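Colleague: no sequence for this one, just the structure:
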């Protein structure tokens, strides 16, 4: 395993770091001011569109997509350090570079499983950053940590038309509050009584303006509405009808597509989490050398030194594990890297939550305020202990794989 960055990665890192310093960090306060003046809190601040235009001009665009035809053509190992950099400003940088979830996963699904018409209608405007999208899987009435529980129905129309009828309720549908969100990828059951519980589900494309689709409310995350992410909505599908041609892949293929989508999504989250941890460490160190308590700088207090040292050790460990996982995904595929993908999904969010929590403690009242990014970083990192499968599901699967060796 050689984790040294190649020439292309080094060149992109240098350009991206300069872009962050020159454009993204200064835009954080500007975006906050502009959002306060918007007619709707879900509208996009003008500075975000300016960042997108600049990133595209500089070639810092669609870096996540390994498909050279549609994306930057980078491997996971090449993209990892770039995603870490954007994670330092998770509200702005991923969106600015068109590398923000859930659009990234949806673009991967369309690139891998969509037909030519679907790519033309939805993938191309997503790649261009002209529209946003949402992925509708989680449901409020069932334990969605087990995707086979999904109750949303995707049924063939009984009136002879070549259409599907979609009925169900979803929630925490990321991006759905954004007025630029034009398309949902909806997971539901086309064969609820089928003998194979992993062949009961399918995915269909549902335009937002389809009759019967209602975005009912925004869901908060630790009190945050997550405007930059496009919010997290509760969405009702009440006999919404779409052509059968909106099916992605084949009937019964939804579960497999979801697994293909979540593999890269999980490692992307972990890459960005490391960037969030690095931002927290930087903020800790700046606070430690600039504040005095009990006659000494905070950085001279033993407990603060321990926090900073432990945080550095933890980040270095996490980075190596994430890079190993990226390397395995590139060399043996997502299935071959399954254990490592689960390992980073378990280890990274909980460790980063702890680092950010120490930073919050160091900032005192400021740490929980809107004047510093720590509280919002904490909310985002803590949520990732649930999103894309809660820790306990990954622990269960990982333990079974380990135990199988001894049975």
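Modeller: Cool, got the structure. The shown structure was predicted, so the numbers you read here are calculated from the model rather than taken from an experiment.

Colleague: when you work out contacts or count neighbours from here on, use the C-alpha atoms and nothing else.
Modeller: OK.

Colleague: and residue 250, which of the three is it?
Modeller: Look at residue 250: counting by DSSP: H, G, I helix; E, B strand; the rest coil, its state is coil.

Colleague: now it. Nearest residue, chain neighbours left out?
Modeller: When the adjacent residues along the chain are set aside, residue 250 lies closest to residue 202, with 7.3 Å between them (Cα to Cα, 6 or more residues apart in numbering).

Colleague: in the helix or strand hosting that neighbour, which residues are buried?
Modeller: Residue 202 is located in strand 201-207, with elements delineated by DSSP states H and E. Neighbour counts over strand 201-207 (16 or more other Cα atoms under 10 Å) mark 201-207 as buried.

Colleague: and it, what does it pack against?
Modeller: If you count contacts as 3 or more Cα pairs under 8 Å, 6 or more residues apart in numbering; DSSP states H and E, strand 201-207 packs onto strand 181-189, strand 247-248, helix 254-290.

Colleague: report the inter-axis angle for the one helix or strand residue 319 maps to versus helix 254-290.
Modeller: In the assignment (DSSP H and E), residue 319 maps to helix 302-336. If you take axes from the mean of the first three to the mean of the last three Cα atoms, to 10 degrees, helix 302-336 sits at 160 degrees to helix 254-290.

Colleague: try this one side by side with the last:
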């Protein structure tokens, strides 16, 4: 297979590299300063909104979506080297261009499997970066990497579905802008009693959209990974769903399609996330190993001089990051 960059990929790489050099890297110390000064650990640093506005102005927005109706229409081969670049500033760059998980996978899910009403209500504000979302699959009592183990129930009751269960490690749910949960549960737990069990046990699950403010939804706590809360980047929450009632039209796709939808969501997301993490040896960690990071720290610049706080910093204020 030919992995050379085509003309469009090369053009986007150049534009994205310039955005990182001129705007994102100089904003990192300001972002850290604003996070430290905020009273609320989940408050959104103002510099992030400025970066988003500049990214949209430069045409660097929703690059991850392969459907040209909603995003850049890039293939995985075209998007992978762009994801690698954003991985050099993992706390700023992906969200600055609206390509941050878990919203990326959730937007792809809604674009491919959502109804017109669901796309209008939830996909549109996600594409515009106005809200965020969470994906709720993992549960505390079972090995949820195999989704056939999950126990959360989604039961049809007239024109509604009623949801009961507990989820945890629901990424993005601690963000105050997270307005919708995509919840995976079982609508037909008895499907494995059919004759061909190895086929039908994967038809037990369904996915449903649950607005955060629905009665019965309780975000119990934020969780830590190696002692870190991942604030203010969305975090990972434990959530109770107790007699949560939502309209039947909130079901994503058909009953029993949840496992297949989860697999479709996982594939592209895992690949592009891996591309982002592959950048770490040439990004943040290299400043410790080789002393090659000659940005505002080594130059003795203050954060306020590295980033003016509005608009784009001048090219002279950009950090020099390893290639």
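Modeller: Right, received. Where do you want to start? On a predicted model such as this, the values are computed, not experimentally measured, just so you know.

Colleague: still on that earlier bit, which of the helices and strands packed on strand 201-207 of the first structure sits closest to residue 5 of the first structure?
Modeller: With Cα to Cα as the criterion, residue 5 of the first structure lies closest to helix 254-290 of these, at 15.1 Å.

Colleague: what's the first helix or strand after the closest one?
Modeller: Using DSSP H and E, the helix or strand that follows helix 254-290 of the first structure towards the C-terminus is strand 292-293.

Colleague: check the offset of that following strand from the chain's centre.
Modeller: Counting by Cα atoms, centre = their mean, to the nearest Å, strand 292-293 of the first structure is centred 38 Å from the centre of its parent chain.

Colleague: and residue 43 of the second structure, how many neighbours?
Modeller: In terms of burial, residue 43 of the second structure registers 16 neighbours under the definition other Cα atoms under 10 Å.

Colleague: quick check: it vs residue 106 of the second structure, distance?
Modeller: Applying Cα to Cα, to the nearest Å, one obtains 22 Å for the distance of residue 43 of the second structure from residue 106 of the second structure.

Colleague: the helix or strand harbouring residue 244 of the second structure corresponds to what range in the first structure?
Modeller: When secondary structure is defined by DSSP H and E, residue 244 of the second structure falls within strand 236-247. Strand 236-247 of the second structure falls opposite residues 232-243 of the first structure when the two are matched by TM-score structural alignment.

Colleague: buried ones in that stretch?
Modeller: Residues of stretch 232-243 of the first structure classed as buried under the neighbour-count rule (16+ other Cα under 10 Å) are 232-237, 239-243.

Colleague: ok, now stretch 31-43 of the first structure?
Modeller: Result for stretch 31-43 of the first structure [16+ other Cα under 10 Å]: buried residues 31, 35, 41-43.

Colleague: got it, and stretch 43-63 of the first structure?
Modeller: Of the residues in stretch 43-63 of the first structure, those buried under the neighbour-count criterion (16+ other Cα under 10 Å) are 43-45, 47-48, 51-56, 60-63.

Colleague: gap between the two ends of that stretch?
Modeller: Its start and end residues considered, stretch 43-63 of the first structure measures 25 Å (Cα to Cα).

Colleague: ok so, going back, post-alignment, the match of strand 236-247 of the second structure versus the second structure, mean distance?
Modeller: Here the mean offset of stretch 232-243 of the first structure against the second structure after fitting is 0.5 Å, by mean Cα distance after the TM-score superposition for the first structure.

Colleague: so what's the residue nearest to residue 87 of the first structure when sequence neighbours are not counted up against?
Modeller: The spatial neighbour of residue 87 of the first structure that comes closest, neighbours along the chain excluded (Cα to Cα, 6+ apart), is residue 272 at 3.9 Å. Shown here is residue 272 of the first structure, whose contacts under the criterion Cα atoms under 8 Å, 6 or more residues apart in numbering are 83-88, 90.

Colleague: do residue 212 of the first structure as well
Modeller: With contacts taken as Cα under 8 Å, 6+ apart, residue 212 of the first structure has the following neighbours: 236-241.

Colleague: quick one, what contacts residue 169 of the first structure?
Modeller: So residue 169 of the first structure contacts 139-140, 152, 234-237 (Cα under 8 Å, 6+ apart).

Colleague: looking at the residues you listed, which is nearest residue 224 of the first structure?
Modeller: Minimum distance to residue 224 of the first structure across the contacts of residue 169 of the first structure is 15.2 Å, recorded for residue 234 (Cα to Cα).
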